[in-house]
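Enquirer: make a model of this:
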Amino acid sequence: MDAQPQTTQRLDQEARDIMIRNDRGGYSVPTHGLYPYQWNWDSAFAAIGYAAFDMDRAWIELETLMAAQWHDGMVPHIVFHEVDPGYFPGPDIWGGVGPVPSTGISQPPVAASMALRLWDNDPEMGAERFLPMFDGFVRWHRWFMDWRLHDGAVCITHPWESGRDNTPDWDGAMANLIPRDLGEYQRRDTGHVDASMRPHKSDYDRYLTLVAIGHEARWEQGALHASWPFRVADPTMTFILLRAHRDLAELGRRLGRDVSEIESWIPILEAGAETLWNPELKTYDVRDTLSGEWSCCVSNASFLCWWAGIDRAEMLPHLRRVNRAVRFGVPSHDPESPAFEAKRYWRGPVWAMLNMLIAEGLDEFGYDDGALLRQNTARMIEENGFAEYFDPITGAPAGGQNFTWTAAIWLDWASPRAREENRWAG
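Expert: Down below sits the predicted model:
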């Protein structure tokens, strides 16, 4: 059941207020304190939230993100617009070489898909605002094709690049990475959020080891490609980039641009996605390209196949099984797995923005599961607020609070008002 009108109105206003408070004048922070900078895929989702009440501000979010693009085409995962000592590791540790201080890795390129959503919401402004960004988006997508493919699947070179920092999907590959002696360092995240909801120190030792290696090489992709010690083929990246290629091609056609190069990338990733099919587990799975080993995990990223335009019927039993095991789906890791942790970041919690992508993919293939997931996500937010993520068993809010992308997902998709305005296709 959808929320009562007065509840919807209250939550709509609360979500708008959160986005306004997290606006830093041209870019959004995910939440005050814990994440004081501009994050790549967070900003893409923030844009669709702004579109519910300020279309100009929505486009500015993407324009600011793309202004940080590196000369090689990469768009970084964090842009350090202002130095904030409350965050670690900051720009001095990363040593990024872009036009704005930034990290040396990217993030799931959902931005083209969100740009198409903005255009659809306001066709008159779409062409004018997206045209100056189109070539930059093509260069970013080409960067993934040049530097991140393995047998056609998209790889990550750091757990943070996937956006799913500490998922059990990386456990095997991370165990094979020997951390450096980094000396003493002070994490800042556990000063904002209970440590039981964050990655372990052993994870951070490896995260920072990878940052140090990249910094020493000045993030030169050619040099790093041959010797990088962590390279994992990832459903998150593969499915999101595949959908983004399709959507960027559509944007290009609307602009009257030649999209033949973009269209040529689509079958490469379609074939690459099938290399992520684990036949024993019957799921899309992570594969360590250095060892050849599967992670043997069912994650919420596994269900992004429909968002990418791939209808794999064998995934439906997994989806329904994991959702039956919890009160709120989709958990980020299989609740029947011994590695499942209900409140620890990407080892179990529910994330509203991935729920939206999964549900909309299901909608596009005509599965009722998509509408049920939207209703379930809306109820989770109604009962527990705008947290970064949620305990799938109890619904308890976890991580950062007053979170931009959760507010944005409510405004664009989960709110009953959004459905009435045809923001939701189900």
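Enquirer: drop to CA atoms for contacts and neighbour counts, all remaining ones
Expert: Fine.
Enquirer: burial check on the closest residue to A352 other than its chain neighbours, number of neighbours?
Expert: Excluding the flanking residues, the one nearest A352 by Cα to Cα, 6 or more residues apart in numbering is T406, at 6.0 Å. Neighbours of T406 under the rule other Cα atoms under 10 Å: 28.
Enquirer: confirm for me that T406 is in contact with F390.
Expert: No: T406 lies out of contact with F390 (Cα atoms under 8 Å); the separation is 10.6 Å.
Enquirer: enumerate every residue touching the residue nearest to V79 when sequence neighbours are not counted.
Expert: Distance criterion Cα to Cα, 6+ apart; nearest residue to V79, sequence neighbours excluded, is S102 at 4.5 Å. S102 makes contact with A68, P76, H77, I78, V79, F80, P91, W94, G95, G96 under the criterion Cα atoms under 8 Å, 6 or more residues apart in numbering.
Enquirer: could you redo the last one with a cut-off of 10 Å?
Expert: Residues near S102 by Cα atoms under 10 Å, 6 or more residues apart in numbering: 37-39, 68-70, 75-81, 90-92, 94-96.
Enquirer: would you do the same for the sequence below? I want to compare the two.
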Amino acid sequence: MDLHEQARQILRQNDRGGYTLPTHGLYPYQWNWDSAFAAWGFATFDLPRAWDEIDTLLASQWDDGMVPHIIFHDPDPGYFPGPDVWSAGGDPATSGISQPPVAATLVRLIYEMNPDASRDRLAAVYPKLVEWHRWWHEVRCVHGPAAIVHPWESGRDNCPDWDIGMANVDGSKVGDYTRRDTGHVDPSMRPKKSEYDRYLAMVQFGKSVGWDQKRIVSEGPFLMADPGITFILLRAHHDLAVLGHALDQDTDEIEGWETTLRAALPMIWNDDLQGYDAKDLRTGKFARFLGSGAFLAYLANAARPELDTQLMRVWNAVPYGIPSADPEAPIFDARRYWRGPTWPVVNSLLAIGFRDMGRADLEVRLRRETAELIMKNGFSEYFDPTDATPCGGANFTWTAAIWLTWAGQDYEQAKGAA
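Expert: Next comes the predicted model:
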């Protein structure tokens, strides 16, 4: 079967009517940033369905503006931690944290595919996106850069960036539990139990304060400035303002958020690392680790010459895509989730940045390497960047979406010319 058609089929198979599963078994609910990428993929062949995805995601927005990271539409006992563990309320129930705010950036890409057909749909979701961005500004950016209160909020759950903050979280009292993820995927590709204990301790703290987000920021066991979300949010502020202009809205507030956040970038620049770095806001210490979150600076037009040097060193160390962690670091693990593998979804965000800064050479190279991964080993969640081994879940929604929107571009053109 043609790869484009395979990708469309994956989206259709994971479609639950208004929302899309990341993949069967491993992730049986609607995930925030996965859903935004799914919408981008649907927009290549079913524009109304793409907007339905965004509508369903934003329908579970909290009263304070937060859009949660998981929406538990239908009960699934095969997933842990489920809605009973979170106890965050909602109908449908949700988790109590957020996820990378890529939605405005992807909504802009979807809108620009067909502005005339999309204007009314955009007008319906725009105010909700503004409220979500306001929540990020007022609740998670109080220390300057965007901060996370749980590694899961970053989307890059177990990346080495969080080790310094995780070390101060007591996971010894979480009680007994049974993980479900390792029943679907090789445990060597997933976070370790010691990490999971701490993840659950953070969930239990949030539950203990009734998911009061400001208390979680001020009192919770974990608070780290996240370069990845900082850059994603910075770019999303810009894209949201562009959408506001398209709707003839006053965007002064949004542009003010962008200016304020950009002014905070020096706080996460680590001269010793010669790169952007995660920072433990409880202790003021840098993670001292270079990961893919730092390279998302290209998405936000925030790169520096020193970062260019680091990017090429890290990228040239592997043959397939940009790894999620520095391959030259002792902690690098080529197949364990966010501690080394390359992720097509992150590659696509980096490529948007390369394209917009006029670096077609970097964008073309990254697209070619990402396409090679998919053409060799299918639509997996992520890949070993050293040998292209597929890792994580199979038939993955956002990998299929990335193929349709970006990675498969040359393949489709070649097929059409044949």
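Enquirer: once they're superposed, tell me the TM-score.
Expert: TM-score for the superposed chains, counting by TM-score structural alignment, normalised by the length of the second structure: 0.97, backed by 413 aligned residues with a Cα RMSD of 1.4 Å.
Enquirer: about what we covered before: and the residue nearest to V79 of the first structure, how far is that from Y37 of the first structure?
Expert: 10 Å (Cα to Cα, to the nearest Å).
Enquirer: what touches both of these two?
Expert: Common neighbours of S102 of the first structure and Y37 (Cα under 10 Å, 6+ apart) are I78, V79, F80, H81, G90.
Enquirer: in JSON lines: the residues you listed, plus neighbour count and secondary structure.
Expert: Below are those laid out as JSON lines (neighbours: other Cα atoms under 10 Å; DSSP: H, G, I helix; E, B strand; the rest coil):
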{"residue": "I78", "neighbour count": "25", "secondary structure": "strand"}
{"residue": "V79", "neighbour count": "28", "secondary structure": "strand"}
{"residue": "F80", "neighbour count": "20", "secondary structure": "coil"}
{"residue": "H81", "neighbour count": "16", "secondary structure": "coil"}
{"residue": "G90", "neighbour count": "19", "secondary structure": "coil"}
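Enquirer: right, and out of these, which lies closest to I266 of the first structure?
Expert: Distance to I266 of the first structure across the shared contacts of S102 and Y37 of the first structure (Cα to Cα) is lowest for I78, with 26.9 Å.
Enquirer: that closest one contacts T103, doesn't it?
Expert: Yes: between I78 of the first structure and T103 there is a contact under Cα atoms under 10 Å: 5.5 Å.
Enquirer: identify the contacts common to the two.
Expert: Counting by Cα under 10 Å, 6+ apart, the residues touching both I78 of the first structure and T103 are G90, P91.
Enquirer: alignment lookup: R262 of the second structure to the first structure.
Expert: Under the alignment defined by TM-score structural alignment, R262 of the second structure is paired with E270 of the first structure.
Enquirer: assumed its match was part of a helix.
Expert: Yes: under DSSP: H, G, I helix; E, B strand; the rest coil, E270 of the first structure falls within a helix.
Enquirer: residues touching I18 of the first structure, list them.
Expert: P30, T31, F386, Q401, N402, F403, T404, W405, T406, A407, A408 are the contacts of I18 of the first structure under Cα under 10 Å, 6+ apart.
Enquirer: show me what it lines up with in the second structure.
Expert: So, by TM-score structural alignment, I18 of the first structure is matched to I10.
Enquirer: count the neighbours of D91 of the second structure for me.
Expert: 10.
Enquirer: gap between it and W132 of the second structure?
Expert: Taking Cα to Cα, one finds D91 of the second structure at 19 Å from W132 of the second structure.
Enquirer: same check on A334 of the second structure?
Expert: The value you get for A334 of the second structure to W132 of the second structure, if Cα to Cα is used, is 34 Å.
Enquirer: how about G275 of the second structure?
Expert: With Cα to Cα as the criterion, G275 of the second structure and W132 of the second structure are 28 Å apart.
Enquirer: again, but for W211 of the second structure
Expert: In terms of Cα to Cα, W211 of the second structure sits 16 Å off from W132 of the second structure.
Enquirer: residues in contact with the residue opposite S154 of the second structure in the first structure once aligned?
Expert: By TM-score structural alignment, S154 of the second structure lines up with S162 in the first structure. The contact partners of S162 of the first structure, taken as Cα under 10 Å, 6+ apart, are 77, 105-109, 155-156, 232, 234-237.
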